[in-house]
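In: model this:
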Amino acid sequence: VGPSAAAAAVAPVADVGIREFLVKDGAEFLRLGLPTSLPEASDPETLGDVGRAAQESIELVRLRLEQVGFSGRGPVWNACLKEVNRAKTLLDSPDLFRPVSTFDGKKSFSPDRQRQTALLDATRTSLTNLEAAVRKQDIDAVRKYQDAAGTSLGELRELSVPRDALPFAVPDEFKDLPQLRGRATLTCEIAKGGKGEFEREDGTRAKTVTLKMVVDGYRAPLTAGNFVDLARRNYYDNLPIEVGVFPVLFVVRGWT
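Out: Here you go, the predicted structure:
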């Protein structure tokens, strides 16, 4: 399958964000990058992917406020409220649980309906709280409930995606290379070389830090597969890397 076909199978999230809004958060990228049956640059709601459309509206609440440094004025808050109400309306659509079409010739499986219902209820509750926070222009509450709504809806949508499958076919010439069919979570430890230390966000310092990485094989199965394969074979253990003038050691500790 050529690049255009592959692009049509992957969620049409730009490398930098949604429309003019810049996505900076990794969790947002993962939620917006979930596979979909939509062609690139199309309107999710028009084509029936209401879950994707609702996800965009929820994420746009944060993105709109980030663009103005979380100091939104009337028009920005009104736009955020419109996004919340749009997401709430979309969650009532009977098409919300529509599964992703076909992966590698596999039909989407039937997910856990009880889990779906619980996540849908959680998303609705968070959106109700988010609406109230937006009306009060409470930045802290908006951040809290926007993240909660985005996370639960992302988990809900992920239930409809088949595991161990890709939304497009990998060309035969690459079939023998490592592939990540889905996503993998890796934990790595980074240590400062010499007497250097890392400074944490809370101001404390440490010789080592632990990072959690989610590797996305839906969008880059070969690149992701190669990285995970090397991690499994301990390629990165005690590997020195240069960050500015400070050497660090990169060690992958585990994966799921």
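
In: switch to C-alpha atoms for all contacts and neighbour counts from now on
Out: Will do.

In: and the residue nearest to Thr123 when sequence neighbours are not counted, what does it touch?
Out: Nearest residue to Thr123, sequence neighbours excluded (Cα to Cα, 6 or more residues apart in numbering): Ala149, at 4.8 Å. Shown in contact with Ala149 (Cα atoms under 8 Å, 6 or more residues apart in numbering): 58, 122-124, 126-127.

In: Would you agree Ser57 is in contact with Ala87?
Out: Yes - between Ser57 and Ala87 there is a contact at 5.8 Å, judged by Cα atoms under 8 Å.

In: quick one: the strands in the stretch 1-150 of the chain?
Out: With strands called from DSSP state E, counting those that start in this stretch, the stretch 1-150 of the chain shows them at 17-18, 21-22, 102-103, 106-107.

In: So which elements touch the second one?
Out: Under the contact definition 3 or more Cα pairs under 8 Å, 6 or more residues apart in numbering; DSSP states H and E, strand 21-22 sits against helix 50-67.

In: packing partners for the helix it packs on?
Out: Checking 3+ Cα pairs under 8 Å, 6+ apart, helix 50-67 ends up next to strand 21-22, helix 26-32, helix 44-47, helix 74-90, helix 139-158.

In: List the buried residues in it.
Out: Buried residues in helix 50-67, counting neighbours by 16 or more other Cα atoms under 10 Å, are found at 50-66.

In: Check the contacts of Ala149 and tell me the two furthest apart.
Out: Ile58 and Ala122 (13.8 Å; Cα to Cα).

In: List the buried residues for the helix ranked longest in the chain?
Out: Counting residues, the longest helix found in the chain (DSSP state H) is helix 113-136. Buried residues in helix 113-136, defined by neighbour count with 16+ other Cα under 10 Å: 116, 119-120, 122-124, 126-134.

In: out of those residues, who's nearest Thr185?
Out: Leu119 (21.5 Å).

In: My guess is the closest one contacts Gly154. True?
Out: No - between Leu119 and Gly154 there is no contact under Cα under 8 Å: 9.3 Å.

In: how far away is the residue nearest to Thr123 from Ser4?
Out: Distance, Ala149 to Ser4, using Cα to Cα, to the nearest Å: 32 Å.

In: Leu90 now?
Out: 29 Å.

In: between the two, who's got more neighbours?
Out: Taking neighbours as other Cα atoms under 10 Å, Leu90 and Ser4 compare with Leu90 leading, 21 against 10.

In: tell me the contacts of that one?
Out: Counted by Cα under 8 Å, 6+ apart, Leu90 has contacts 50-51, 53-54, 96.

In: follow-up on the earlier one: just put the strands of the stretch 1-150 of the chain in JSON lines and tack on mean neighbour count and distance to Lys144.
Out: Formatted as JSON lines, the strands of the stretch 1-150 of the chain follow (neighbours: other Cα atoms under 10 Å; distance: least, Cα to Cα, whole Å):
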{"stretch": "strand 17-18", "mean neighbour count": "16", "distance to Lys144": "21"}
{"stretch": "strand 21-22", "mean neighbour count": "16", "distance to Lys144": "20"}
{"stretch": "strand 102-103", "mean neighbour count": "20", "distance to Lys144": "34"}
{"stretch": "strand 106-107", "mean neighbour count": "12", "distance to Lys144": "36"}
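
In: Next, the second sequence, to be compared with the first:
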Amino acid sequence: MAIGNQRSQSSEGKVWNFFKLPFRQSGATSANTTPSANIQHHHHNPPPVEGSASHSSNSVASVARSLLPTRRRLKLDPSNKLYFPYEPGKQVRSAIRIKNTSKSHVAFKFQTTAPKSCFMRPPGAILAPGESIIATVFKFVEQPENNEKPEKSGLKFKIMSLKVKGAIDYVPELFDEQKDQVSVEQILRVVFLDPEHPSPALEKLKRQLADADAALEARKKPPEEAGPKIIGEGLVIDEWKERRERYLAKQQGEAVVDSV
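Out: The predicted model follows:
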């Protein structure tokens, strides 16, 4: 048994020496050669061959890079769920904030497993770097069958992203034309909330819906006209009229004096 242990230890030591100290072995074998051979060995570094330590490390690094997840372009809030108030027989709303965290313009698009009972506003858009938007999701809640719990409905939403060049107009066909560049940002699971029982998730949903409504009203307002603003109705015209009347009165007074 002792001999077997010694043999295993010596073989393991050889293996570790082979992987950890490849250059020392080459130096040891070349110790008996001429000095000129040693100089040539130090000045010329042969390229790594297949099976060497450097080649294996490069292969491991490439495999590790391929296994890394794709960097996300969007930040979602909530991050992986869509909350709806559970009101059977009614159309309810949810909201999600989407922010572009990349350094380029990004288009996003919604998809759902229930397109007949759900729709989104906006269904897609293009966000500039750092820009955010609150999307509103509408869902008609059907009456449950066989006492099925709403949490087990299986309804899901998928948000996809696409890097685009500059501020272009959004069209859904962008995702069809560049299928290879489309990334799935997140699959959102639907969670129903009891509107009669307050919860942090329900309060947050109400705040986001209020922000979405305010942003929609702001977009409906016509853009303000450029140029000087008139404070109060007719103030500029009235001031000009008064100046003209004083000027005419002064001219008439001078004419009367001259005639006398």
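
In: Got a TM-score for the two of them?
Out: The TM-score (TM-score structural alignment, normalised by the length of structure 1) is 0.22; 109 aligned residues with a Cα RMSD of 6.9 Å.

In: now the angle between helix 50-67 and the longest helix of structure 1, please.
Out: 30 degrees (axes from the mean of the first three to the mean of the last three Cα atoms, to 10 degrees).

In: so where do the strands sit in the stretch 1-150 of structure 2?
Out: Shown for the stretch 1-150 of structure 2, the strands assigned by DSSP E, counting those that start in this stretch span residues 74-77, 81-85, 91-100, 105-112, 118-121, 124-127, 132-140.

In: can I get those strands in a markdown table with distance to Ala249 of structure 2 and mean neighbour count?
Out: Output for those, formatted as a markdown table (distance: least, Cα to Cα, whole Å; neighbours: other Cα atoms under 10 Å):
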| stretch | distance to Ala249 of structure 2 | mean neighbour count |
| --- | --- | --- |
| strand 74-77 | 69 | 18 |
| strand 81-85 | 73 | 21 |
| strand 91-100 | 64 | 20 |
| strand 105-112 | 64 | 22 |
| strand 118-121 | 63 | 18 |
| strand 124-127 | 61 | 22 |
| strand 132-140 | 60 | 19 |
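
In: For the ones you listed, could you give me TSV that also reports distance to Ser62 of structure 2?
Out: As requested, those are arranged in TSV below (distance: least, Cα to Cα, whole Å):
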stretch	distance to Ser62 of structure 2
strand 74-77	26
strand 81-85	34
strand 91-100	28
strand 105-112	27
strand 118-121	40
strand 124-127	32
strand 132-140	35
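
In: re earlier: do you know which of the helices and strands packed on helix 50-67 of structure 1 lies nearest Ile241 of structure 1?
Out: helix 26-32 (22.4 Å).

In: in that closest one, what counts as buried?
Out: In helix 26-32 of structure 1, counting by 16+ other Cα under 10 Å, buried: 28-32.

In: Closest one to Ile18 of structure 1 out of the residues you listed, please.
Out: Closest to Ile18 of structure 1, out of all of the buried residues of helix 26-32 of structure 1 and judged by Cα to Cα, is Leu32, at 9.0 Å.

In: my guess is the closest one contacts Gln55, does it?
Out: Yes - contact criterion Cα under 8 Å: Leu32 of structure 1 and Gln55 qualify, at 7.1 Å.

In: circling back to that earlier point, so which of the helices and strands packed on helix 50-67 of structure 1 is nearest Phe246 of structure 1?
Out: Of the helices and strands packed on helix 50-67 of structure 1, the one closest to Phe246 of structure 1 (Cα to Cα) turns out to be helix 26-32, at 25.0 Å.

In: which secondary structure elements does the closest one contact?
Out: Using 3+ Cα pairs under 8 Å, 6+ apart: helix 26-32 of structure 1 touches helix 50-67, helix 139-158.

In: Would you mind putting the ones you listed into CSV with distance to Ile241 of structure 1 alongside?
Out: Formatted as CSV, those follow (distance: least, Cα to Cα, whole Å):
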stretch, distance to Ile241 of structure 1
helix 50-67, 32
helix 139-158, 33
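
In: And those helices: which comes nearest Gly254 of structure 1?
Out: Here helix 139-158 is closest among those (Cα to Cα), at 22.7 Å.

In: now what about whatever helix or strand comes next after the closest one, what contacts it?
Out: Using DSSP states H and E, the next helix or strand after helix 139-158 of structure 1 towards the C-terminus is strand 183-192. Contact with strand 183-192 of structure 1 is made by 198, 207-218, 228, 246-256, as judged by Cα under 8 Å, 6+ apart.

In: buried sites along strand 183-192 of structure 1?
Out: Those would be 183-184, 186, 188-192, for strand 183-192 of structure 1 by 16+ other Cα under 10 Å.

In: Output these as a markdown table; include the columns distance to Leu239 of structure 1.
Out: Formatted as a markdown table, the buried residues of strand 183-192 of structure 1 follow (distance: Cα to Cα, whole Å):
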| residue | distance to Leu239 of structure 1 |
| --- | --- |
| Arg183 | 24 |
| Ala184 | 21 |
| Leu186 | 16 |
| Cys188 | 12 |
| Glu189 | 11 |
| Ile190 | 10 |
| Ala191 | 10 |
| Lys192 | 12 |
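
In: And these, which two are furthest apart?
Out: Longest distance between any two of those is 28.5 Å, between Arg183 and Lys192; criterion Cα to Cα.

In: Flag every buried residue along the helix or strand hosting Leu188 of structure 2.
Out: Element membership for Leu188 of structure 2, per DSSP H and E: strand 183-193. Going by neighbour count (16+ other Cα under 10 Å), the buried part of strand 183-193 of structure 2 is 183, 185-193.

In: Make CSV out of those residues and add distance to Asp211 of structure 2.
Out: Below are the buried residues of strand 183-193 of structure 2 laid out as CSV (distance: Cα to Cα, whole Å):
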residue, distance to Asp211 of structure 2
Ser183, 28
Glu185, 23
Gln186, 23
Ile187, 23
Leu188, 21
Arg189, 22
Val190, 21
Val191, 21
Phe192, 21
Leu193, 20
